[in-house]
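Undergrad: have a look; sequence and predicted model below, questions after that.
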Amino acid sequence: MEFKILNDLNDDIINLRTKTFVIGRAVPKEVDFDGKDKGLMHFCLYDSGKLLAYLRAEKIENYLHIGRVCVDESVRKKGYGKKLLNYLFEYSKENEFSMIELSAVDSAVGFYERIGFSKKGEFYMEAGAPHIYMSKNIE
């Protein structure tokens, strides 16, 4: 297993996001690929040369806002998303970020709660699905 942090998209990321969001969740391509990727941090978990899990992170003052969290369909529910997020937590601690925030789709809320995120506010609609803001303090 290998973790990488990139500063722009590559073909692996484009393919995984397209399969997950554009095809899998019917998110319009222009919504997923919103023009904000360049300059953000792209956290990747690779195994045997294959991208298994991904998220993008934006530095905002002393915290990170993450999004586009996805795991390849062939390895879902096998702990790769948790491994990538644990790597992000360590990175955040080492780089003195105090918090991580995200907007979670309703079906992922339980996963995020199990790894220490808390819900903030109420559900709202985004990209055709209910979402809620969540955050986790980094200690």
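TA: Structure's in. What do you need?
Undergrad: going forward, measure contacts between C-alpha atoms and count neighbours the same way
TA: OK.
Undergrad: which strand or helix spans the most centrally placed residue in the chain?
TA: Using CA atoms, centre = their mean, the residue of the chain that lies closest to the mean C-alpha position is Val69, 2.5 Å off. When secondary structure is defined using DSSP states H and E, the element that contains Val69 is strand 63-71.
Undergrad: so which bits of that strand are buried?
TA: Of the residues in strand 63-71, those buried under the neighbour-count criterion (16 or more other CA atoms under 10 Å) are Tyr63, Leu64, Ile66, Gly67, Arg68, Val69, Cys70, Val71.
Undergrad: presented hereafter is structure B, for comparison with structure A:
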Amino acid sequence: MEIRKIKAEDTWPVRHRVMWPNQPFDFVKVDEDHEGIHYGLFVDDELVSVVSLFLKDGKAQFRKFATEVEHQGKGYGTFLLNYLLKETEGLHVSSVWCNARTEKAGYYERFGFLKTDATYMKGGIEFVVMEKVLV
């Protein structure tokens, strides 16, 4: 297992297959992709999990965190998220936040993220903004 930085376009197929398979391919791209730091977790040179990190206003946001369905439940996503959180420690940010699917909020709570009052709907799915204060 290896984590390395990848290009934004390398994340798109995984994002599409895992997060929004019934949407057009471009639905998984974000305007700021060219500004992000993108990480991929590889198992035997196969890209199985991705996450993108964006820095703005002294905070870090991770987006589009996805693990291939056939590799879920094996700890790869947890390993990648722990790696990402460790990376943020050296970036001098006050917090890390994400837009979590509401049904996945419990997963992020295990990492010290707390739900905020901010929620919204996208593509028929409810999301909640979650944040972990670092300082």
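TA: Yep, that arrived. It should be emphasised that the depicted structure is a prediction, and the values quoted were computed from it without experimental measurement.
Undergrad: what is the nearest of the buried residues of strand 63-71 of the first structure to Tyr91 of the first structure?
TA: Of all these, Tyr91 of the first structure sits closest to Leu64, with 10.6 Å by CA to CA.
Undergrad: touching, the closest one and Asn95? I think so.
TA: No - contact status for Leu64 of the first structure versus Asn95: not in contact, 10.7 Å apart, counting by CA atoms under 8 Å.
Undergrad: now which residue in the first structure aligns to Arg63 of the second structure?
TA: Residue correspondence, TM-score structural alignment: Arg63 of the second structure in this structure matches Gly67 in the first structure.
Undergrad: ok, and the closest non-adjacent residue to its match?
TA: In this structure, Gly67 of the first structure finds its nearest non-sequential neighbour in Arg56, 5.5 Å apart by CA to CA, 6 or more residues apart in numbering.
Undergrad: please apply the same query to Arg101 of the second structure.
TA: Of all residues beyond its chain neighbours, the one nearest Arg101 of the second structure is Phe127 (4.4 Å), with distances taken as CA to CA, 6+ apart.
Undergrad: before we move on, back to that, hang on, isn't the residue nearest to the centre of the first structure packed against Leu55?
TA: Yes - under the contact definition of CA under 8 Å, Val69 of the first structure touches Leu55, with a separation of 4.3 Å.
Undergrad: longest strand of the first structure?
TA: Selection of the longest strand in the first structure by residue count, based on DSSP state E, yields strand 50-60.
Undergrad: and that one, what does it pack against?
TA: Contacts defined by 3 or more CA pairs under 8 Å, 6 or more residues apart in numbering; DSSP states H and E place strand 50-60 of the first structure against helix 11-17, strand 41-47, strand 63-71, helix 80-94.
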